[in-house]
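1. coordinates for the following, if possible.
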Amino acid sequence: MANHALDAFLNDPDPAARRAEFLAFVGPRSEGFLHLYDYLVRHPESESTNRLGSGLAYNGFSAPAFFLGPVYFFYRKMWLWGTGYVIGLLALAAYPLTSRVDIGLGIAMALFTRWAYVHHAIRTITTLRSKASEIAPDDRQRFLDTLAQAGGVSWTAGWISGVLFALALALAVMQTLG
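-> Okay, here's the model as predicted:
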């Protein structure tokens, strides 16, 4: 099933405006995301035919997502993804001998994260654009500021989830050793 909002965004007649919105939303360290976004804009048919899109090949490996796990999702304000990751880890912890699955989950998330974030950004931008009626040219900067606030990163969420993640890891190590 094609994602019409995504297709509409990628095929918009004003690609420069959409790119500016994407950059405003992503915030710092946008290079990896921008590479994938530009690929999808050049090849929107790959998204229509395959949910993952052949753009996944341009996704790359996200070391922060691999090493930090859910912390990275909370840092990037992907609340549902971070929560889902934590629930997945807790579910796996209930079963013995799942350490190899944990590594597999980390690798999958590291390979999938940029793709997920680009889609998250486009969905959020599309939602915010639909809530704002016609954006007047003098309101354009205010809309970009709204996108920057909705997207970007949350150092607070990153630090809090990082501390909690470190405590959970320390607890797991102590239980393993003790």
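
2. when you work out contacts or count neighbours from here on, use the C-alpha atoms and nothing else.
-> Noted.

3. gap between the spatially most central residue of the chain and residue 154?
-> Geometric centre of the chain, nearest residue: residue 117, 2.2 Å, by CA atoms, centre = their mean. From residue 117 over to residue 154 the distance is 14 Å, taken as CA to CA, to the nearest Å.

4. for residue 126, give me its contacts.
-> The neighbourhood of residue 126, defined by CA atoms under 8 Å, 6 or more residues apart in numbering, consists of 5, 9.

5. is residue 86 in a helix, a strand, or coil?
-> On the three-state scheme (DSSP: H, G, I helix; E, B strand; the rest coil), residue 86 is labelled helix.

6. that one contacts residue 71, doesn't it?
-> No. With contacts counted by CA atoms under 8 Å, residue 86 stays clear of residue 71, the gap being 9.4 Å.

7. who's more crowded, these two?
-> Ranked by neighbour count (other CA atoms under 10 Å), residue 86 and residue 71 place residue 71 first, with 27 against 16.

8. for the more buried one, what are its contacts?
-> Residue 71 neighbours (CA under 8 Å, 6+ apart): 65, 82, 157-158, 161-162, 165.

9. ok, now with 10 Å
-> Residues in contact with residue 71 (CA atoms under 10 Å, 6 or more residues apart in numbering) are 64-65, 77-78, 82-83, 85-86, 157-166.

10. to compare with the earlier structure, here is another sequence to fold:
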Amino acid sequence: MSNYIGCKCPVCQQPFTETDDIVVCPECGAPYHRACYQKQGGCVYASKHGTDFEWKPDPAASQAAEAGRADSARYSDPQLACPVCGAPNPATGLFCENCGAPLRGTPDRRGPAAGQTPPPPYGGFGGQIPPQYGPGSDQQDPFAPNEPDYSNPFGAFQANFVPGGLRVDPEEELEGVKARHWAAYLGKNAAYYLTNFKSMQATGRKVSASFAAFFFGPFYFFYRKMWTEGLVLLAINAVLRIPVVLQLMAYAGHPMAAAIPEQPLNILLAISSTLNIVLMFLQGMFALWLYRRRGAANIRRILETSQNADPTAALTKAGGVSVAGAVISVVACTALIYAVSMFALWPVLTTML
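-> Next up, the predicted model:
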């Protein structure tokens, strides 16, 4: 029946469709709708029967019939799901008809498409994923195209601005250090850092936005075990808070702030507020560059001391994250702020007691 799709019924002149009930004249082969044939009472070409007449479709109808058969066969083949958008495609297709992505050879983040073999861990590097990526992890491949990891306290504020993500080869060197050593050192959220480090190295830029460093400042650096940078930022923040403490002391009538003129104090407050905003932007834009330098230096030192031994355990221990460091720094800063506030407002508090 599908051979006549696109051809016209000689009685009603309507093209045949896939669902039509079609009958064929046994003498000349002319197709009809069953209802049209019965209504006509026979073949319209009956006068030509007995001669050499044979019904043939016109060329346009033949092309339509061929297209109909090809389309029918095409969609009766096994379907191949697109590894990017998931849309169904003919198994013989090369590119997705919905998004244009290649149907083969493309990493599938939800799993391999039909007929594909799942890629080995690390895109072909190594064997099993090392345990340093955390118990209960989803075995994130640090060498796969990047997706931000939201599983750590700062991950929700980390954004990857590398268009489309970058794929990092395990043997590729970043800052003179192989990516597989970086992955062991970085631990949590390694893919985010590797793709950003590669982009920074390729472009030669030092600026790369980190919302974690922007919002959390010194605590982000403690979390990533950058102790020196975290302490320096804490010291700078403490200096910038001095005008605020002096204002509190003046408000409370503290004797140590009695001689401070109001107008210069207001100017100091405006300057410190501006510098604090500038500091937030600087730490947010240059945190990844500082981390890359600090990490490369630490990794090279560990590789030199380990010599022929496997450095993975040492890299994992030296790198990764320190939740304890972040928590202790937050608690210490909170206690310090509380103590300074009590000291500044002591005259007011004594009158209330």
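
11. and the strands in the first structure, which stretches?
-> Secondary structure of the first structure (DSSP state E): no strands present.

12. that one: helices as residue ranges?
-> Remark: helices assigned in the first structure by DSSP state H are 4-10, 15-26, 31-42, 44-49, 63-68, 70-75, 79-93, 99-131, 140-150, 155-177.

13. which stretch of the second structure lines up against the fifth one?
-> It refers to helix 63-68 of the first structure. Per TM-score structural alignment, the counterpart of helix 63-68 of the first structure in the second structure is residues 211-216.

14. average gap between that stretch and the first structure?
-> Taken over the aligned residues, the distance from stretch 211-216 of the second structure to the first structure averages 1.5 Å (mean CA distance after the TM-score superposition for the first structure).

15. can you get me a residue count around residue 293 of the second structure?
-> Using other CA under 10 Å, residue 293 of the second structure has 11 other residues around it.

16. can you tell me what it aligns to in the first structure?
-> Per TM-score structural alignment, residue 293 of the second structure is aligned with residue 119.

17. for that match, which non-adjacent residue is spatially closest?
-> With CA to CA, 6 or more residues apart in numbering as the criterion, residue 119 of the first structure has its nearest non-adjacent residue at 7.7 Å, and that residue is residue 6.

18. surely residue 209 of the second structure touches residue 215?
-> No. Judged on CA atoms under 10 Å, residue 209 of the second structure makes no contact with residue 215 at a distance of 11.4 Å.

19. those two: who's more crowded?
-> The neighbour comparison of residue 209 of the second structure against residue 215 (other CA under 10 Å) goes to residue 209, with 22 against 16.

20. could you measure from that one over to residue 283 of the second structure?
-> Counting by CA to CA - residue 209 of the second structure and residue 283 of the second structure are separated by 9 Å.

21. who touches both of the two?
-> Common neighbours of residue 209 of the second structure and residue 283 (CA under 10 Å, 6+ apart) are residue 289.

22. which PyMOL command selects the buried ones in the contacts of residue 71 of the first structure?
-> The PyMOL selection below is limited to those of the contacts of residue 71 of the first structure classed as buried (16 or more other CA atoms under 10 Å):
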select buried, resi 65+77+78+82+85+86+157+158+161+162+165
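
23. which residues do residue 209 and residue 215 of the second structure both contact?
-> 281, 283-284.

24. and the aligned partner of residue 129 of the first structure in the second structure, how many neighbours?
-> Matched by TM-score structural alignment, residue 129 of the first structure corresponds to residue 303 in the second structure. The number of residues packed near residue 303 of the second structure is 18, by other CA under 10 Å.

25. ok, residue 303 of the second structure touching residue 313?
-> No. Counting by CA under 10 Å, residue 303 of the second structure stays clear of residue 313, with 11.3 Å between them.

26. how far away is the nearest residue to residue 285 of the second structure once chain neighbours are set aside from residue 287 of the second structure?
-> Setting aside the residues directly before and after it, residue 285 of the second structure is nearest to residue 209 in space (CA to CA, 6+ apart), at 4.6 Å. Between residue 209 of the second structure and residue 287 of the second structure the computed distance is 8 Å (CA to CA).

27. now stretch 21-36 of the first structure: which residue numbers in the second structure?
-> The aligned range for stretch 21-36 of the first structure in the second structure is 181-196, by TM-score structural alignment.

28. contacts for stretch 130-146 of the first structure next, please.
-> With CA under 10 Å, 6+ apart as the test, stretch 130-146 of the first structure has contacts from 17, 20-25, 124-126, 128-129, 147-151.

29. how about 8 Å then?
-> The contact list for stretch 130-146 of the first structure (CA under 8 Å, 6+ apart) reads 20-21, 24-25.

30. redo those as CSV? Include neighbour count and distance to residue 36 of the first structure.
-> What follows is the contacts of stretch 130-146 of the first structure, written out as CSV (neighbours: other CA atoms under 10 Å; distance: CA to CA, whole Å):
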residue, neighbour count, distance to residue 36 of the first structure
20, 12, 15
21, 23, 15
24, 23, 16
25, 24, 15
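
31. let's have these in TSV, adding distance to residue 54 of the first structure.
-> Shown next, in TSV, are the contacts of stretch 130-146 of the first structure (distance: CA to CA, whole Å):
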residue	distance to residue 54 of the first structure
20	24
21	23
24	25
25	24
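
32. which of the residues you listed sits closest to residue 48 of the first structure?
-> Checking those against residue 48 of the first structure by CA to CA gives residue 21 as the nearest, at 21.8 Å.

33. list the residues that contact that closest one.
-> Residues counted as contacts of residue 21 of the first structure (CA under 8 Å, 6+ apart) are 125, 144, 147.

34. which residue in the second structure lines up with the second one?
-> Read it as residue 144 of the first structure. Aligned partner of residue 144 of the first structure by TM-score structural alignment: residue 312.

35. from residue 299 of the second structure, how far out is its match?
-> 10 Å.

36. and residue 230 of the second structure, by the same measure?
-> Residue 230 of the second structure sits 19 Å away from residue 299 of the second structure, going by CA to CA.

37. do residue 225 of the second structure as well
-> Residue 225 of the second structure is 13 Å from residue 299 of the second structure, by CA to CA.

38. try residue 220 of the second structure
-> 20 Å.

39. these two: who's more crowded?
-> More crowded of residue 220 of the second structure and residue 299, by other CA under 10 Å: residue 220, with 26 against 23.

40. name the nearest residue to that one, ignoring sequence neighbours.
-> residue 213 (5.5 Å).

41. settle this for me: the one you found is touching residue 287, isn't it.
-> Yes. With contact defined as CA under 8 Å, residue 213 of the second structure reaches residue 287; the gap is 6.3 Å.

42. residue 227 of the second structure matches what in the first structure?
-> Under the alignment (TM-score structural alignment), residue 227 of the second structure pairs with residue 79 in the first structure.
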